[in-house]
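Undergrad: Model the following, please.
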Amino acid sequence: MSTFNSFSPSRRTVLKGVGAGAALAMTGGFAGRAFAADPIKVAAVYTVPVEQQWVSRIHKAANAAKERGDIEYVFSENTANTDYERVLREYCEAGHKLILGEVFGVEDAARTVAADYPDVAFLAGSSFKPDAEKAPNFATFDNYIQDASYLTGLIAGAMTKSKNIGMVGGYPIPEVNRLMNAFIAGVKESAPDTKFQVAFIGSWFDPPKAKETAFAQIDAGADLLYAERFGVSDAAKERKVLAVGNVIDTQKDYPDTVVASALWHFEPTLDHAIAQVKAGAFKAEDYGVYSFMKNGGCSLAPLGSFDGKVPAEVMAKVAEKEKAIKDGTLTIEIDDKEPKSS
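TA: Got it, this is the predicted structure:
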């Protein structure tokens, strides 16, 4: 599978009091521990800047929990894959009870650390499922926001005039593929004859490369772009075509460009983990369902300046489908296969 980019070991970091000398003794079995009402010490290790779309949603939810007084929160960003295991161990030694992060490129290392610290809860973004036997304290999550992505596709299909849509992603891995495929499914409902240009830039954070790739798709006839990466909406703005956002809402930044966005809300995922840790009941489980729309894990962003510009009949259909998704009568397919250009 593809991996995250490695970044320079020099990183902005919030490692207050972390290190071998700051180690705190931890006693007692994990399953039997309860943390009452005291804030939980939470640390996150990110391989990209916290400004990056995906990580920004985790960071936002953690800061919200911190402001509520549920957790104490520190983090490291731009952590190189080669440095990831060391940083994880430092946080564990410093007495943090819940560790967050994305481990797509460092899966084995992260699970090894979890096995060495059975009293620490690990909640990791991963393409793989948890293994209760080998790592009972290692739960996984992913951005299963296919519901919202499908709704943006319904809108995009109604807004493209050339019936040619460009799609720029980071890597063709499940968490990207499923969103692209759900978007494509939505587009085809509104405009069955639409063609798609699909490209992956081989990076999670390279706005110039994403922008350059988007320019090429516009030159090849695309009048709407699916912006899975930063940089794509910039290309759309410059060439005066439309874009659909992913994970975060950038409509205010691109009021004449971003027609719709699928938002990821990490709060339900994190809140469940906090509750489990406080109850002494954290275990290896798949947290993916907490990203589903019916659980509050994703939504369609407000249309902002495009409110009233999308055909009314399309928005009525979007509202109908959204209601069905929320009440469980409509299930959007989770298709992790790599999407191809048509």
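Undergrad: Going by C-alpha atoms from here, please, whenever you check contacts or count neighbours.
TA: Noted.
Undergrad: what sits against the residue nearest the centre of the chain?
TA: When CA atoms, centre = their mean is applied to the chain, the residue found nearest the centroid is Trp54 (3.7 Å). For Trp54, the contacting residues are Val247, Ile248, by CA atoms under 8 Å, 6 or more residues apart in numbering.
Undergrad: in a helix, that's where it is, yeah?
TA: Yes - under DSSP: H, G, I helix; E, B strand; the rest coil, Trp54 falls within a helix.
Undergrad: Another for comparison:
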Amino acid sequence: MTTRRRIVQTCLAALPLALAGLSAAPAWAQSKVKVAAVYTVPYEQQWVSRIHEALKAAEARGEIEYKSSENVANADYERVMREYATGGAQLMFGEVFGVESAARKVAKDFPKTAFVMGSSGKVQAPNFSVFDNYIQEPAYLSGMVAGGMTKTGKIGMVGGFPIPEVNRLMHAFMAGAKEVNPKVEFTVSFINSWFDPPKAKEATFAMIDKGADVLYAERFGVSDAAKEKGKLAIGNVINTQAQYPDTVVASALWHMEPSVGRAIQAVKDGSYKAEDYGPYSMMKHKGSSLAPFGTFEKKLPADLIAKVQAKQADILSGKFVVKVDDSQPKSTAK
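TA: Model (predicted):
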């Protein structure tokens, strides 16, 4: 009895220490990472949809608590960021191209909050990381498809704004098209808006009237015009072939999951630091890809598919590197 009593007393004495050890465990091990995102455009806009979808997937897996705001005006962006940061957000995503200085100011005021923002600028220590849509590799491949499918030798390209994020994809697309068809001509136009489908549609109609039979749909609205006129379109960032089965031949897809997963894990294990997440959008990191040809699988010439597949293999092996050109592309059509 004495021995049994001593064992019980020893266990009871050790209990407070054991409980103290549990309470000292890192907070992230016991709760989800609190993530917030601020978007200047609707969730369905191509660029933002990739971030939003990746974060929603992490939320569905139970990794994070996710809150977000869409259609936030530039004038309100800083205020909304501050509200989320003050409310306990540990990690924040968004695109800050039009509000760079304001966003970076907020990051300075909340050094313990991790920021991962779409930006053309550089990282800002200790907590402001940047990312970009470095999907020029599949854009090059989709350009090869366009060059092989045009019958008039004229391709129309409609973009939002002539900024690096758009320019580099257009240049890669043009280079890919010229590899297959050196004589192809391009008409390039920018609508100076991130989300104005009617304006993009009108710009596309003008290109079709001048002979373009393949259109590069950097913005929403281009594929609608191509569909109405019976022309072909090449998608960008997202795959819209399901909505345009007889129009969208190929698409360069952007996958934000590698970047989002990396940021969440860094916050969880306490290793987060300001870094450039741009490279994680490249094909070798599964941050981008050429969409399956789907409804056009049997409509594309076999030799064209073979060329595209061979070039993709060279990209993945490092044998071929797609040039990054951030300068504004110009029309070459006469």
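Undergrad: Aligned to the residue nearest to the centre of structure 1, what sits in structure 2?
TA: Trp54 of structure 1 maps onto Trp47 in structure 2 when the alignment is built from TM-score structural alignment.
Undergrad: Kindly report the same for Ala214 of structure 1.
TA: If you follow Ala214 of structure 1 across to structure 2 using TM-score structural alignment, you land on Thr204.
Undergrad: How many residues are close by its match?
TA: Residues near Thr204 of structure 2, counting by other CA atoms under 10 Å, number 29.
Undergrad: Quick check: Glu95 of structure 2 vs Asp276 of structure 2, distance?
TA: 14 Å (CA to CA, to the nearest Å).
Undergrad: Then Val222 of structure 2?
TA: For Val222 of structure 2, the distance to Asp276 of structure 2 - CA to CA - is 31 Å.
Undergrad: which of the two has more neighbours?
TA: Ranked by neighbour count (other CA under 10 Å), Val222 of structure 2 and Asp276 place Val222 first, with 28 against 20.
Undergrad: Map that one across to structure 1 for me.
TA: For Val222 of structure 2, the aligned residue in structure 1 is Val232 (criterion: TM-score structural alignment).
Undergrad: How about Lys268 of structure 2?
TA: With TM-score structural alignment as the criterion, Lys268 of structure 2 matches Lys278.
Undergrad: For the equivalent of Asn167 of structure 2 over in structure 1, give me its contacts.
TA: Residue pairing (TM-score structural alignment): Asn167 of structure 2 is matched to Asn177 of structure 1. Contacts for Asn177 of structure 1 were tallied using CA under 8 Å, 6+ apart; they are Asp335, Asp336, Lys337, Glu338, Pro339.
Undergrad: counterpart of the second one in structure 2?
TA: Taking TM-score structural alignment as the alignment basis, one finds that Asp336 of structure 1 is matched in structure 2 by Asp326.
Undergrad: Relative to Arg4 of structure 2, how far out is that match?
TA: Asp326 of structure 2 sits 77 Å away from Arg4 of structure 2, going by CA to CA.
Undergrad: out of these two, which sits in the more crowded spot?
TA: When Asp326 of structure 2 and Arg4 are compared for neighbours, Asp326 comes out ahead with 17 against 9, by other CA under 10 Å.
Undergrad: mind checking the SS state of Met92 of structure 2?
TA: State at Met92 of structure 2, reduced to three classes by three-state DSSP: strand.
Undergrad: Can you show me the strands along the stretch 51-200 of structure 2?
TA: 64-69, 91-95, 114-118, 128-131, 154-159, 185-190 (DSSP state E, counting those that start in this stretch).
Undergrad: Compare the third one with structure 1 and give me the mean distance after superposition.
TA: Meaning strand 114-118 of structure 2. In the superposition with structure 1, the average deviation recorded for strand 114-118 of structure 2 is 0.2 Å (mean CA distance after the TM-score superposition for structure 1).
Undergrad: Can you list the helices and strands that that strand packs against?
TA: strand 91-95, strand 128-131 (3 or more CA pairs under 8 Å, 6 or more residues apart in numbering; DSSP states H and E).
Undergrad: Could you say which one of the ones you listed comes nearest to Ala242 of structure 2?
TA: Each of those was scored for nearness to Ala242 of structure 2 using CA to CA, and the closest is strand 91-95 (27.1 Å).
Undergrad: Which residues does that closest one contact?
TA: Residues from elsewhere that reach strand 91-95 of structure 2 (CA under 8 Å, 6+ apart): 33-40, 48, 51, 113-119, 264, 267.
Undergrad: Output the residue interval of structure 1 matched by that strand.
TA: Going by TM-score structural alignment, strand 91-95 of structure 2 lines up with residues 98-102 of structure 1.
Undergrad: How much space separates Tyr216 of structure 2 from Lys67 of structure 2?
TA: Distance from Tyr216 of structure 2 to Lys67 of structure 2, counting by CA to CA: 33 Å.
Undergrad: Repeat that for Ala85 of structure 2.
TA: Distance from Ala85 of structure 2 to Lys67 of structure 2, by CA to CA: 11 Å.
Undergrad: got it, and Cys11 of structure 2?
TA: 44 Å.
Undergrad: Looking at those two, which has the bigger crowd around it?
TA: Lys67 (16 against 10).
Undergrad: Give the closest residue to that one in space, chain neighbours not counted.
TA: Once flanking residues are discounted, Lys67 of structure 2 sits nearest to Ala36: 4.8 Å by CA to CA, 6 or more residues apart in numbering.
Undergrad: That neighbour matches what in structure 1?
TA: Superposed on structure 1 with TM-score structural alignment, Ala36 of structure 2 falls opposite Ala43.
Undergrad: Helix, strand, or coil at its match?
TA: strand.
Undergrad: My guess is it contacts Tyr73. True?
TA: Yes - with contact defined as CA atoms under 8 Å, Ala43 of structure 1 reaches Tyr73; the gap is 5.7 Å.
Undergrad: List the buried residues in stretch 275-294 of structure 2.
TA: Neighbour-count burial for stretch 275-294 of structure 2, with 16 or more other CA atoms under 10 Å as criterion, is recorded at 275-283, 287-291, 293.
Undergrad: hang on, I meant stretch 100-107 of structure 2
TA: For stretch 100-107 of structure 2, burial by neighbour count (16+ other CA under 10 Å) applies to Glu100, Ala102, Ala103, Arg104, Val106, Ala107.
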